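[1] Here's my sequence, what's the structure:
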Amino acid sequence: MYTIALEGWRRGLSLKFNSYKNGNKKDIRYSLSDGMQTHHFEGSGGDLNTDEAVAVCDDKGLTKQHLAASSVPVPPGKSFGIEATMGEIIEFANKVGFPVVLKPIDDKGGNGVFVHLRNEHELAEALNESRRKECSGLLIEEHIEGEEVRVYVLAGQVLAATKRVPAHVIGDGEKSIKELIDQKNDDRKNIPHLRHRPIKIDDKVKRILSSSNLSMESIPKAGETIFLRRTSNISTGGEPIDVTDMLTAEQKNTAVKAVSSIPGLMHGGVDLLVSQKYKAGAVLEVNAKPGLGSHLFPIEGEAKDIPGMMLDYYFPKTKKMPGSNSNVYFDFQTIKSSLDSGTLREIKVTDSPASHLAAKVYKITGDLDPVTYLPWFQKKVLEKELHGFMKKKSEDTTEIMVAGSSKAEVDAFYEVFSHGSIKSLIAKIEEEDWTKPVKMGFELIDGSRSLSVQELENKIVNTLRSYERIIKDKEKVEHQINKVSNSRMWKWTSFIRKLGKPLRKK
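    Presented below is the predicted three-dimensional model:
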């Protein structure tokens, strides 16, 4: 959402965000307008995709029907409603032949997907687990070994392809699997798309390790790859690798044909399975609102600017706008928090500066306290239509960064430091050019890293789990105490404890 909105805003388009009720939760839409036409978006989905196309993509069974009707290769399979019996589903699985894949027809991000189910017993267990969760139906498919590739298609053209490798670690002969997972999760924090998608150690991971006679304490050999998941979803620890230039013409054609098989779908993501059986690729899913992070932040290969190419398609006149190379950005987190909390229902973002901003940072040595003088500096910065921040670097050093449409405007800010009450607090000023991105507005940075909403939610969940464990442990201890207190031995020995009290006092 943010990458597309930011690209459009930098091109000079008017940007609005608004909240709406999506079932039982609040969600966010946004619009971009050039004054003549306005387009509406949800996530990476735009209004050039019809509502009917989105509805088809949201139903895996319906998607499969459209693909098959257009002779697009798909793994053999069938969808079942919630009224279907376990016997009917197992009977079909035997007809397809084990191993099979079980998917909820309306879930996203790999939730509730079971792969490589080898027999009736494993399928029955997966069915029982699936039916404990709310879904409108299930899809059974033949399990085919191969590589899964997410292909992004826009207006009949393949723009990007990313291979997704399931969560795994590579041994070094010294660290345990648990230590390797921790190390990989630390590395994922440095990649925006993966930062809040760690490899989670759950029952599925433990079962996969156990099937290979491994545990969290096992130490893999140097260079040995240990897979932790059977699905390659990024949300469960998968890793994206750009393979756009490696796709064959036949594979690209399959992806393009898949999108065109769904009436009203102009752009979307195609999950393509490439194997010995399906060298041109078999289509697993088509998504009208696919995540773009894998294409923007691949672990290996070249990033693809999908937001830029999307805006070229929706607003072709903005293709060479100077603002598209701007170094300014807006504070999306505050917007999202305001809409999520219900404080506001619609927010229009202040128009973007027309060009790349000139910026400079002043390093001030002296007794200048950022907290005390923030309102004063904020007023001066905004009066001059500049942007920037104040930051306490050390006990006697403060940084003030300012950015404006020209170098002259930024240089002119220096005169602010000659003001009487401020000048007396400054011992020395050093200047440097600022080359990093600039956030709109003026703020105080206190030096501590703020937590995102996702990180706060994770901390809350972990705290609640810890609290539940403490309560359970407390109940166990109280049960044991009651058990001992009510025992005959405890009652018979009470006179000994009474005799012991005077001795303890002495």
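[2] Only C-alpha atoms from now on, for both contacts and neighbour counts.
    Will do.
[3] Residues touching stretch 272-289, excluding its own?
    With CA atoms under 8 Å, 6 or more residues apart in numbering as the test, stretch 272-289 has contacts from 42-45, 49, 53-54, 57-58, 60, 63-64, 72-75, 144-151, 248, 250-251, 254-255, 258-259, 265, 267-271.
[4] rerun at 7 Å
    43-45, 54, 57, 60, 73-75, 145-150, 250-251, 254, 267-271 (CA atoms under 7 Å, 6 or more residues apart in numbering).
[5] Of the residues you listed, which belong to strands?
    45, 147, 148, 149, 150, 267, 268, 269, 270, 271 (DSSP state E).
[6] Can you flag the buried ones in the contacts of stretch 272-289?
    By neighbour count, with 16 or more other CA atoms under 10 Å, the contacts of stretch 272-289 hold 43-45, 54, 57, 60, 73-75, 148-150, 251, 254, 267-271 as buried.
[7] The ones in strands among the contacts of stretch 272-289 into CSV, with extra columns for distance to residue 459?
    Converted to CSV, those look like this (distance: CA to CA, whole Å):
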residue, distance to residue 459
45, 30
147, 35
148, 33
149, 33
150, 31
267, 36
268, 34
269, 32
270, 34
271, 33
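[8] Out of the residues you listed, which comes closest to residue 391?
    residue 45 (38.2 Å; CA to CA).
[9] And for the nearest residue to that closest one once chain neighbours are set aside, the neighbour number?
    With CA to CA, 6 or more residues apart in numbering as the criterion, residue 45 has its nearest non-adjacent residue at 4.5 Å, and that residue is residue 289. By the criterion of other CA atoms under 10 Å, residue 289 has 19 neighbours.
[10] Tell me the spacing between residue 289 and residue 109.
    Separation of residue 289 from residue 109 (CA to CA, to the nearest Å): 12 Å.
[11] likewise residue 64?
    Counting by CA to CA - residue 64 and residue 109 are separated by 18 Å.
[12] my read is residue 265 is in a helix, agree?
    No: Residue 265: not assigned to a helix; according to DSSP: H, G, I helix; E, B strand; the rest coil it is coil.
[13] For the residue nearest to it when sequence neighbours are not counted, give me its contacts.
    Nearest residue to residue 265, sequence neighbours excluded (CA to CA, 6+ apart): residue 49, at 4.8 Å. Taking CA under 7 Å, 6+ apart, we find residue 49 in contact with 264, 265, 266, 267.
[14] for comparison, sequence B:
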Amino acid sequence: MDDQTDSPDDYHAICLGTAARARGIATRYVDGVYSRFHPFPSRWLALAAGGREYLFASGMLLLKGSDPWRGLGLHINEEATLLIRDKQRAKDFLDARGFGTPAGRVFRRGDLSAALDAFSSFAGPVCVKPNQGTKGELVFPAIADRARYESAVRRVAARHQKILVEESVSGQLIRFFFVRPRVVAVKLSRPASVVGDGSATIANLIEAKNALRDRRAVPGHSNIVVDEDLRDFLAMTGRSLDDVPAAAERVFLRGTSNGATGADSLGCRADLHPSYLDVLAAACNAVPGLNLTAVDVMIRDPAAPARHGNYWILEMNRNPGLTPYHFPWRGEAQDVSGAILDAMERGFAPVPASPPASVPASTHSMPAN
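    Just a heads-up that it's a prediction; the model follows:
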């Protein structure tokens, strides 16, 4: 069934569809399943540009009809998938080429005892998460005591085959949106937080923040949900919902920075040293077949030049969301949809049949673009 209206549940597709129609590119919605292993999403924005037909939904871009094994098409990042969906393997790949990443180890669920024993092998706080997780689910950063560590490992193991344990790095989480061959947008992903007024409790401040979110209705910014993970994070930082923060004190409520968990997307380009754009473009261009991604990078001091010890690449996203760039909580909108359409019209770089024989390694701080 075809439908000429926007799919109301997919703001990412609305962003791309609106940008396409502004250029005179016709769009429509079609139903279909990407593969039997990936049945969702099932409703796709269809459009044509540069002599090719594309399908798009929830950050996933397909080149229509180019895969004989699937009815819909070939993922725009198909050749890069096996690498970037494995977080530790992707970090090893980047580390070998001179890019900064947090040290980590992967453990199988069947060897849970080894995962539980690994806590003592790290010199500082650790982060526990699925090695192939998405959307910030079951990510537990800044763990400094064994009891919380063992609980986190068991929770990840209950739902995933592979558990990633890595050093927990601190700073500001910045997401770089890449459309080959360059970074086209950046944003700061600030974890769910409230700002004290000297009289209200954290619980009251959360209610007020959610009321503000309801009034503003910024797409991609969910309300803050008070659950056990939020309470546990507060307890880990020595706080509780009944605490009264000082006036102007920002209290973080989670360690993750996803819109679905109440994070804020903020414009940050003016505060970011320009060297990061070159470093992240070089990192993405080093991955064979990676045409479109958003890269999560923890940066200790964004104003300082890119160098080891000041930034760590955490992961590359195969299906990057568009909405937070078009609808930030604070800052100017960034036209990532326009950058994607530009790439469609000129033709995405052909996917190589195999990785290049060698990728020049950086000596350290700034790989050449």
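[15] State the TM-score obtained for the two superposed chains.
    Scored by TM-score structural alignment, normalised by the length of the second structure, the superposition of the two chains gives a TM-score of 0.77; 314 aligned residues with a CA RMSD of 2.4 Å.
[16] so which strand or helix has whatever residue of the second structure lines up with residue 38 of the first structure?
    By TM-score structural alignment, residue 38 of the first structure lines up with residue 53 in the second structure. Taking DSSP states H and E as the criterion, residue 53 of the second structure maps to strand 52-57.
[17] For residue 381 of the first structure, the count of nearby residues, please.
    22.
[18] wait, I meant residue 408 of the first structure
    By other CA under 10 Å, the residues close to residue 408 of the first structure number 10.
[19] Please give the element, helix or strand, for it.
    Element membership for residue 408 of the first structure, per DSSP H and E: helix 407-412.
[20] equivalent range in the second structure for that helix?
    Against the second structure, helix 407-412 of the first structure falls on no residues (TM-score structural alignment).
[21] Packing partners of that helix?
    strand 358-366, strand 397-404 (3 or more CA pairs under 7 Å, 6 or more residues apart in numbering; DSSP states H and E).
[22] Please point out which parts of that helix sit buried.
    The neighbour-count criterion (16+ other CA under 10 Å) identifies 409, 410, 411 as the buried residues of helix 407-412 of the first structure.
[23] how close does the first one get to residue 383 of the first structure?
    Just to be clear, that refers to residue 409 of the first structure. Counting by CA to CA, the gap from residue 409 of the first structure to residue 383 of the first structure is 12 Å.
[24] before we move on, back to that, map the residue nearest to residue 45 of the first structure onto the second structure.
    The alignment partner of residue 289 of the first structure in the second structure, by TM-score structural alignment, is residue 319.
[25] for residue 145 of the first structure, same thing?
    Checking TM-score structural alignment: residue 145 of the first structure goes with residue 170.
[26] Show the contacting residues for its match.
    Neighbour list for residue 170 of the second structure: 298, 300 [criterion: CA under 7 Å, 6+ apart].
[27] what does the one 10 residues further on give?
    Under the criterion of CA under 7 Å, 6+ apart, the contact list for residue 180 of the second structure reads 291, 292.
[28] mind checking what it lines up with in the first structure?
    Using TM-score structural alignment, residue 180 of the second structure lines up with residue 155 in the first structure.
[29] again with residue 332 of the second structure
    So, by TM-score structural alignment, residue 332 of the second structure is matched to residue 302.
[30] since we're on its match, how many residues are nearby?
    16.
[31] Most neighbours among the contacts of residue 49 of the first structure, which one?
    Within the contacts of residue 49 of the first structure, most neighbours by other CA under 10 Å means residue 267, with 27 neighbours.
[32] Look up the closest residue to that residue, ignoring the ones flanking it.
    residue 154 (4.3 Å).
[33] Give the aligned range of stretch 136-154 of the second structure in the first structure.
    The aligned range for stretch 136-154 of the second structure is 110-128, by TM-score structural alignment.
[34] okay, now the nearest residue to residue 439 of the first structure once chain neighbours are set aside: neighbour count?
    The shortest distance from residue 439 of the first structure to any non-neighbouring residue, by CA to CA, 6+ apart, is to residue 329 (4.9 Å). Burial measure for residue 329 of the first structure: 17 neighbouring residues, criterion other CA under 10 Å.
[35] now residue 16 of the first structure
    Around residue 16 of the first structure there are 18 residues (other CA under 10 Å).
[36] my read: it touches residue 339, true?
    No: contact between residue 16 of the first structure and residue 339 fails when scored by CA atoms under 7 Å: they sit 11.7 Å apart.
[37] about what we covered before: distance to residue 478 of the first structure added to the buried residues of helix 407-412 of the first structure, as TSV?
    Shown next, in TSV, are the buried residues of helix 407-412 of the first structure (distance: CA to CA, whole Å):
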residue	distance to residue 478 of the first structure
409	71
410	68
411	70
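[38] Could you find the closest non-adjacent residue to the residue mapped onto residue 296 of the second structure from the first structure?
    Superposed on the first structure with TM-score structural alignment, residue 296 of the second structure falls opposite residue 271. Closest residue to residue 271 of the first structure apart from its sequence neighbours, by CA to CA, 6+ apart: residue 150 at 4.6 Å.
[39] gap between the one you found and residue 292 of the first structure?
    Applying CA to CA to residue 150 of the first structure and residue 292 of the first structure gives a distance of 10 Å.
[40] For the stretch 51-200 of the second structure, just list every one of the helices.
    Along the stretch 51-200 of the second structure, counting by DSSP state H, counting those that start in this stretch, helices occupy 81-84, 87-96, 112-117, 146-157.
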